[in-house]
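Participant: Any chance you could fold what I've pasted below:
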Amino acid sequence: MAGSDSKQTNNSNPAADHTSPYYLNPSDYTRQMHVNEALNDNNYLDWVQEMENFLFAKNKVGFIDGTLKKPEKTDPNHMAWLRCDAMIKGWLNTAMEKEIRTSVKYATSAQEMWSDLQDRFGKESAPRAYELKQLLSMTKQEGTSVSAYFTRLRELWDEITSVFPIPRCSCTGCSCEISKKMSDSRDKERLYEFLLGLDREYSTIRTQILAMKPIPTLLEAYRLVYEDEQQRAVTTGKQTSTDSAAFQAFMKQDGAAAAATQSQTGSKAYKKLNSDKIGHCDFCGKDGHNRDVCFKRVGYPEWWPGKGKPENGRAKAAHVETSSKVNEASQNELSPIPGLNNEQYKQFINMFTVNNSSNVSKPSYGKHGR
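Facilitator: From the prediction side, this is the model:
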């Protein structure tokens, strides 16, 4: 009895029946946005498709295509129809830009508003059709993935289909296949357009597809090209790994050679820097002292080992062990001459002074001298 009462109530009040076009969900309100983008001068085809899908899901298509007429005032569904129509007008207004909304705000019903938009934006436009065809002819893969390239083509094909819909046979029981043949012809045309825009590296798979009997469909050809792309990516990845390993090995060898060269160059630079610091004698040709203190030129001191053997003496003077220098530096005050301590330097100066004094000529007196 309860179920019968409920069914009777639904029949007397269609607005409470979820399957009725007069039903409105409690969460519905007029300022709801049900499309991705508001209607403007350039997106009517996408907009109308989204809006039709939404209204179909809401079971409200009859309000815009004229199949659900406005009931008379005496009809019990009159108020339910008015409420649904007002809700749909609110949805349409919210999904438009302000300029377009202003032009249809005085429409008396959702059907009138829908028809006005269709007359303004839905008619075939020769400039738009030409633009779509031009874009289609210019669309190439150009290094992008096969999937991205096919998606761009698919968007253009869908819009072209909206502008140039395929004629369909509507006769009852017709055995002709006009619609099917036209659909197959369009599919084959798209197949050629897809193959034409592929990059040069897919020339082999393109030739194979065109040589197939019967020729594959568009989706079958897409799968073949996509699989060829995946196989190419695997092969390229292996080659890249091999090239990377070879390059790293080359860089290691080249780095070792560069390090050896740098070491040799640094050693030469170090030697040159030290020779600049300690001086070079242009009299004997040795490093470690200069011309002014060259023993070969000014004479060897008494304490010099191997006195009278200039070559040996010069060699010893030019070569002083580092350990000796460290010991002398720690025990005695360093002298201006490398290799001599302060005491030895004083002896050298005294000897040098004495030798110079003895070489000075004494003044001669005449026979009238003192």
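
Participant: going forward, measure contacts between C-alpha atoms and count neighbours the same way
Facilitator: Noted.

Participant: List the contacts of Ser179.
Facilitator: By Cα atoms under 8 Å, 6 or more residues apart in numbering, the contact set of Ser179 is 166-169.

Participant: To compare against the first, here's the next sequence to fold:
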Amino acid sequence: MAETSTTIVNTGNQDPLSVFYIHPSDVSVHQLVLVKFSGSGFHNWKCSMILTLSTKNKLRFVDGSIEVPDITSDEYKYWERCNNLFISWIIVNLDDTIAKSVLFLQTTREIWQDLDDRFGYTSMAQVYSLEQQFLDINQGTDIVSEFFTKIKTIWDNLNDANPLPYCTCKKCTCNLSQILVHQQLEHRVLQFMMKLSEQYSQVRGNVLMMEPLPNISQTYKLFAQEESHKEICSVTNQTESMAFYADKIRFNQNAGNKQQTFYSGNKEQQYPTNTSQNFKADSQNQRRGTKPNYFYSHCKTPGHSMERCFKLNGYPPGFQDRQTKKFAAVVQRDNTS
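Facilitator: Predicted structure coming up:
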């Protein structure tokens, strides 16, 4: 035992595995967690601090597993240095008002215990507030990932404020704790789907038909994939609509030109698009017994202009019936001859 104690004293601040070891980067005082504690959300702040202190191998200073060494011992100077450094860490991660209230406490353990006594309690008022937040929350205009983050934050706070009971006697053989946890997770899958908007009703129905129900992470992935699919379809439909609209504008612009292109033989000729003029010219040609020597490039039909092209503008009512009767008359005439 004497040799072990001597080793700790001689190498306590040099051995990376020692609880008294301080890395050069640890000397700089900086904020360890994302948000300073200001009086609300203590459990989240506490969990973040515990994770950070654990990575630095200094969690034993706040959980009370290290006793204060005798002031006359050589080990005391290592402990004192670490203790003062950790006090500065905690103070930096507290709001100014709360930091002043713990500034004159002597050890890291005392500060940690004081904060836990003042802010670490659980009351039914907190549970009520969290339950009310959950009742009021809905997806609204949030995307699936944003909404899932909000609802999961409420679940985590409820777990911290009102955790599920678990077996402490270590003699349970029915796995009641695991059954309760499984039921809670299934219930949260249902809660998540109930709070989503109705545009996901089809995916919701598919999930409810699964046996067993997927866990909450798998359920989130299904709805996130459906959201991505809807976005792709929306962009595709919008692109097609814009292309159709552009074609319509192009057609209207072409129809509004002062001249149209027709073909007479192998030569390209320009004719006015005035419908009355075209009809007048065609009537004159019919009275003379001559056929027009131009045709429209779209349908290749002699005497057709853009306004008179059935293939472009659509067939008039009863056109197909007249064509059928005309064809039948021609066949009957051929048969009688």
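
Participant: Could you get me the TM-score between them?
Facilitator: After superposition, the two chains reach a TM-score of 0.69 (TM-score structural alignment, normalised by the length of structure 2), with 255 aligned residues with a Cα RMSD of 2.5 Å.

Participant: Need the contacts of Ser179 of structure 1 in TSV (columns: neighbour count, distance to Glu37 of structure 1 and secondary structure).
Facilitator: Shown next, in TSV, are the contacts of Ser179 of structure 1 (neighbours: other Cα atoms under 10 Å; distance: Cα to Cα, whole Å; DSSP: H, G, I helix; E, B strand; the rest coil):
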residue	neighbour count	distance to Glu37 of structure 1	secondary structure
Ile166	13	27	coil
Pro167	10	29	coil
Arg168	12	31	coil
Cys169	13	34	coil
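
Participant: Going by distance to Thr204 of structure 1, which of these wins?
Facilitator: Using Cα to Cα, Ile166 comes nearest to Thr204 of structure 1 of these, at 33.0 Å.

Participant: which residues of the stretch 51-200 of structure 1 fall in helices?
Facilitator: Applying DSSP state H, counting those that start in this stretch to the stretch 51-200 of structure 1 gives helices spanning 62-65, 78-94, 98-103, 110-121, 126-138, 146-163, 178-196.

Participant: With the stretch 201-350 of structure 1 instead?
Facilitator: Using DSSP H, counting those that start in this stretch, the helices of the stretch 201-350 of structure 1 run over residues 203-210, 218-278, 295-298, 310-318, 322-331, 342-358.

Participant: Leu92 of structure 1 is nearest to which of those?
Facilitator: Short answer: helix 218-278, nearest of the helices of the stretch 201-350 of structure 1 by Cα to Cα, at 36.2 Å.

Participant: Which residue in structure 2 aligns with Ile209 of structure 1?
Facilitator: In structure 2, Ile209 of structure 1 lines up with Val207, judged by TM-score structural alignment.

Participant: go on, His18 of structure 1?
Facilitator: Per TM-score structural alignment, the equivalent position to His18 of structure 1 in structure 2 is Pro16.

Participant: What separation is there between that match and Cys47 of structure 2?
Facilitator: Noted for Pro16 of structure 2: a distance of 24 Å to Cys47 of structure 2, by Cα to Cα, to the nearest Å.

Participant: Those two: which is more packed in?
Facilitator: Neighbour tally, Pro16 of structure 2 and Cys47, criterion other Cα atoms under 10 Å: the higher count belongs to Pro16, 14 against 11.

Participant: Over which residues of structure 1 does stretch 99-118 of structure 2 lie when aligned?
Facilitator: Under TM-score structural alignment, the match for stretch 99-118 of structure 2 is residues 101-120.

Participant: is it true that the match of His18 of structure 1 lies in a strand?
Facilitator: No. Counting by DSSP: H, G, I helix; E, B strand; the rest coil, Pro16 of structure 2 is not found in a strand; it is coil.

Participant: about what we covered before: from the middle of its chain, how far away would the match of stretch 99-118 of structure 2 be?
Facilitator: Chain-centre distance of stretch 101-120 of structure 1: 46 Å, with Cα atoms, centre = their mean, to the nearest Å.

Participant: So which residues make contact with that stretch?
Facilitator: By Cα under 8 Å, 6+ apart, stretch 101-120 of structure 1 touches 63-66, 85-86, 88-89, 93.

Participant: Out of these, which end up buried?
Facilitator: Buried by 16 or more other Cα atoms under 10 Å: 63-64, 85, 88-89, 93, out of these.

Participant: Of those residues, just say which sits nearest to Asn40 of structure 1.
Facilitator: Nearest to Asn40 of structure 1 among these, with distances taken as Cα to Cα, is Asn93, at 12.1 Å.

Participant: How much space separates that closest one from Arg101 of structure 1?
Facilitator: 6 Å.

Participant: rewinding a little: please tabulate the helices of the stretch 51-200 of structure 1 in JSON lines, including the columns distance to Gln347 of structure 1.
Facilitator: Formatted as JSON lines, the helices of the stretch 51-200 of structure 1 follow (distance: least, Cα to Cα, whole Å):
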{"stretch": "helix 62-65", "distance to Gln347 of structure 1": "124"}
{"stretch": "helix 78-94", "distance to Gln347 of structure 1": "111"}
{"stretch": "helix 98-103", "distance to Gln347 of structure 1": "109"}
{"stretch": "helix 110-121", "distance to Gln347 of structure 1": "115"}
{"stretch": "helix 126-138", "distance to Gln347 of structure 1": "99"}
{"stretch": "helix 146-163", "distance to Gln347 of structure 1": "94"}
{"stretch": "helix 178-196", "distance to Gln347 of structure 1": "101"}
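
Participant: Quick one: residues contacting the most centrally placed residue in structure 1.
Facilitator: The residue lying closest to the centre of structure 1 (Cα atoms, centre = their mean) is Thr144, at 13.3 Å. Neighbour list for Thr144 of structure 1: empty [criterion: Cα under 8 Å, 6+ apart].

Participant: Looking for the alignment partner of it in structure 2.
Facilitator: Here Thr144 of structure 1 is matched to Asp142 in structure 2, going by TM-score structural alignment.

Participant: ditto for Arg83 of structure 1
Facilitator: Using TM-score structural alignment, the partner of Arg83 of structure 1 in structure 2 is Arg81.

Participant: Find the residue closest to Glu124 of structure 1 in space, skipping its chain neighbours.
Facilitator: Closest residue to Glu124 of structure 1 apart from its sequence neighbours, by Cα to Cα, 6 or more residues apart in numbering: Val163 at 5.8 Å.

Participant: and if you look at Arg204 of structure 2?
Facilitator: Spatial nearest neighbour of Arg204 of structure 2, chain neighbours left out: Met193 (6.5 Å); criterion: Cα to Cα, 6+ apart.

Participant: quick one: Val330 of structure 2 from Thr336 of structure 2, how far?
Facilitator: The spacing between Val330 of structure 2 and Thr336 of structure 2, counted by Cα to Cα, is 10 Å.

Participant: one step back: show me which of the buried ones among the contacts of stretch 101-120 of structure 1 is closest to Ala129 of structure 1.
Facilitator: Ile64 (26.4 Å).
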